[in-house]
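Undergrad: Show me the folded form of this:
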Amino acid sequence: MTGQPVRAPRRTVRTEAAYALARRIAERRAAPALHPAGVMCDGTLEVPGTGDGRWRVPWLDRPGSYAVTVRWSRALGLPGRLPDGLGLALRVEDADGAGAPLDLLLTSSRAGRLGRHLPLLRRDALAGPYSTLVAYRAGHRSRVLAAFPERGEHGPTGVSLPDLRQALARAPLRFDLRAAAPGEPWRSFAALTLTSAAHPVPESGTVSYDPYLHCLPELRPTAWLSALREAAYRGSRAGRGGRAPGRPNPPGAGTGE
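TA: I've put the predicted structure just below:
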């Protein structure tokens, strides 16, 4: 949690297995275990605020505009134009004050009560929402967060890395960020605009997204599966750090989970 002491991870047989598997995959790929290749771009996140504190999350209830670093990626890294799960990773700069970012990791999914928790292989990158899959504790409720794309000038958009780059170069991409608890309709809380074409991933100083390290006191992932996911993130980071000297990252790698 941003600005909070980091607790020692709880180790179990399952978390150690998740750590070892993620580390092994990351070492072989010289890239994140999941979302091994993607494209980077910049954007802005506009939070209109509520004026009445309805979210009970200061960051959502007050208006604000934030710079965002975004990674759009293929989850499994399948070749070519094959359907794949897609990831939309957001680094919201200074969300909790100067130098305190918020990371949101969103995955292609459906909008329904069950589908929002399951990753979905997709042929069209803008065909449906991207959700956090796991719920967030938002104020007094547990809510899933999701980004719903707006087509705008964009027609069908493939899922290969060249397709994603072309979409970013064609026109600004806009997403409506929404949240919903079980039994609630989706409610908008922010607007995301990707304002720049894809840019190269730097060899050093890349973004390493982690929703457990970079969350807010009033907006954080719930405990469900958190131990396994934290272990997998640690394993992936360790595997990337252990790649052979002189072995470069593949294009777009080194910035995922």
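Undergrad: make it CA atoms for all contacts and neighbour counts henceforth
TA: Will do.
Undergrad: So Thr50: helix, strand or coil?
TA: Each residue gets one of three states, and Thr50 gets coil by DSSP: H, G, I helix; E, B strand; the rest coil.
Undergrad: I'd say it and Trp59 touch.
TA: No. At 10.3 Å, Thr50 and Trp59 do not qualify as touching, with contact defined as Cα atoms under 8 Å.
Undergrad: State the number of residues packed around Leu194.
TA: Neighbours of Leu194 under the rule other Cα atoms under 10 Å: 20.
Undergrad: so it touches Glu46, yeah?
TA: No. Between Leu194 and Glu46 there is no contact under Cα under 8 Å: 11.6 Å.
Undergrad: Give me the distance between Thr15 and Ala198.
TA: 35 Å (Cα to Cα, to the nearest Å).
Undergrad: Sequence B follows; please return its structure for comparison with A:
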Amino acid sequence: MTDRSGTMTGAVDRAMALPARVGGAALATAVRGLKLARPDEKPLHPRGDYFRGTVTRFGGGDSGVPWLDDTGTDEVVVRMSRAIGLPRPWPDVRGIALRLQLGDRESDLLFATTGWGRLTRFLLTAAWKADRQPYTTLLPYRTPQGPVVLGLRPDGQGVFHLERAFGTGEWKPFGRLVLDGRYAGPALSFDPIAAPVPGLPPYAWVAALRRPSYRTAQKGRSGAAQPTPGDHTERGGPV
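TA: Purely as a prediction, here's the structure:
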């Protein structure tokens, strides 16, 4: 499973091009349906809780991506939300979005509740609580060593362990995310396709699958609103 020559990557992108376009159109249609159902709210992740956080990276990796392999500390803004916006006590697909400040640029990562196994890491799951179930990026990023999936494992105390896995391979830790307190700035629109982490570009088929729904969800939004509180603050804590 290697991307060194780019040959395999190009072949996979070509093979996935049509399914990705069809899937992207279907997702965009579903998002349009949600917008019609609740025109006064965002169709996905309508409410969220925002926090300041710190990502500490341990280094020692072998992915060929500096952000994954090197030591470092990054300031982040974290949004925790329900994807569909179902009311409590119903479970929902939980989302964690990160806005990283990497030097003079901002980059986004999106995680959703999934399984943690070799196949279930690619399957969305609903969760009752935000700090009881693992999260992954669901779809892979391109690296010199092959497709990599990123994951977050909560410990229930406001700390999330960052791990990465090549495809269906073994998870390996590379850092941790600690929530430091409330974020009081404006609400943010996250887009990991337009603002990827340096060295972690999306595959062309992943961009084709995701971009239509992102554009549909963001159409007509100014992005200037204040954060709308969700339900992720429990017992005075961040999760």
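Undergrad: By residue count, which helix of structure 2 is the longest?
TA: Criterion DSSP state H: the longest helix present in structure 2 is helix 7-37.
Undergrad: Structure 1: which residue goes with Asp92 of structure 2?
TA: For Asp92 of structure 2, the aligned position in structure 1 is Asp84, judged by TM-score structural alignment.
Undergrad: what's the first-to-last distance across stretch 39-53 of structure 2?
TA: Termini of stretch 39-53 of structure 2 sit 32 Å apart (Cα to Cα).
Undergrad: wait, what's in contact with whichever residue in structure 2 pairs up with Arg110 of structure 1?
TA: Using TM-score structural alignment as the criterion, Arg110 of structure 1 maps onto Gly115 of structure 2. Neighbour list for Gly115 of structure 2: Arg121, Phe122, Leu123, Leu124, Thr125, Gln133, Pro134, Tyr135 [criterion: Cα atoms under 8 Å, 6 or more residues apart in numbering].
Undergrad: where's the closest residue to the second one other than its chain neighbours relative to Ala204 of structure 2, distance?
TA: What it means is Phe122 of structure 2. The shortest distance from Phe122 of structure 2 to any non-neighbouring residue, by Cα to Cα, 6 or more residues apart in numbering, is to Leu138 (4.8 Å). Leu138 of structure 2 sits 15 Å away from Ala204 of structure 2, going by Cα to Cα.
Undergrad: okay, now the residue nearest to Phe122 of structure 2: neighbour count?
TA: Using other Cα under 10 Å, Leu138 of structure 2 has 20 other residues around it.
Undergrad: again, but for Thr69 of structure 1
TA: 19.
Undergrad: Am I right that it is in a strand?
TA: Yes. Applying three-state DSSP, one finds Thr69 of structure 1 inside a strand.
Undergrad: Just confirm it contacts Met40, I think it does.
TA: Yes. At 7.4 Å, Thr69 of structure 1 counts as touching Met40 under the criterion of Cα under 8 Å.
Undergrad: Could you pull out the helices in structure 2 for me?
TA: 7-37, 66-69, 204-218.
Undergrad: I'd like those helices as a markdown table, with distance to Gly151 of structure 2 and mean neighbour count appended.
TA: Output for these, formatted as a markdown table (distance: least, Cα to Cα, whole Å; neighbours: other Cα atoms under 10 Å):
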| stretch | distance to Gly151 of structure 2 | mean neighbour count |
| --- | --- | --- |
| helix 7-37 | 22 | 16 |
| helix 66-69 | 12 | 20 |
| helix 204-218 | 17 | 19 |
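Undergrad: Let's have those in TSV, adding distance to Pro229 of structure 2.
TA: Shown next, in TSV, are the helices of structure 2 (distance: least, Cα to Cα, whole Å):
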stretch	distance to Pro229 of structure 2
helix 7-37	19
helix 66-69	31
helix 204-218	19
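Undergrad: Of all the ones you listed, which one comes closest to Leu152 of structure 2?
TA: Of all these, it is helix 66-69 that lies closest to Leu152 of structure 2, at 13.7 Å by Cα to Cα.
Undergrad: which residue ranges form the strands in the stretch 101-250 of structure 1?
TA: 102-108, 130-131, 136-138, 141-150, 173-180, 187-194, 219-221 (DSSP state E, counting those that start in this stretch).
Undergrad: out of the ones you listed, which comes closest to Ala89 of structure 1?
TA: Nearest to Ala89 of structure 1, of all the strands of the stretch 101-250 of structure 1, is strand 102-108, at 4.5 Å by Cα to Cα.
Undergrad: any idea how far the closest one is from the chain center?
TA: On the basis of Cα atoms, centre = their mean, to the nearest Å, strand 102-108 of structure 1 sits 2 Å off its chain's mean C-alpha point.
Undergrad: Can you list the helices and strands that it packs against?
TA: strand 86-92, strand 130-131 (3 or more Cα pairs under 8 Å, 6 or more residues apart in numbering; DSSP states H and E).
Undergrad: ok so, going back, most neighbours per residue, which of the strands of the stretch 101-250 of structure 1?
TA: Among the strands of the stretch 101-250 of structure 1, strand 130-131 has the highest mean neighbour count (mean count of other Cα atoms under 10 Å), at a mean of 30.
Undergrad: mind listing what the residue nearest the centre of structure 1 touches?
TA: By Cα atoms, centre = their mean, structure 1 has its centre lying nearest to Leu105, at 1.9 Å. For Leu105 of structure 1, the contact set (Cα under 8 Å, 6+ apart) comprises Gly87, Leu88, Ala89, Leu90, Ser131, Thr132, Tyr209, Asp210, Pro211.
Undergrad: Type out the PyMOL command that picks the buried ones from those.
TA: Buried members of the contacts of Leu105 of structure 1, defined by 16 or more other Cα atoms under 10 Å, are picked up in PyMOL with:
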select buried, resi 87+88+89+90+131+132+209+210+211
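Undergrad: before we move on, back to that, how about the match of Asp92 of structure 2, what does it touch?
TA: Taking Cα under 8 Å, 6+ apart as the test, what Asp84 of structure 1 contacts is Arg74, Ala75, Leu76, Gly77, Leu78, Leu120, Leu121, Arg122, Arg123, Val159.
Undergrad: Kindly state which residue of structure 2 is aligned to the second one.
TA: Aligned against structure 2 by TM-score structural alignment, Ala75 of structure 1 finds its counterpart in Ala83.
Undergrad: Just give the nearest non-adjacent residue to that match, would you?
TA: His45 (4.4 Å).
Undergrad: ok, the one you found touching Arg82?
TA: Yes. Contact status for His45 of structure 2 versus Arg82: in contact at 5.4 Å, counting by Cα under 8 Å.
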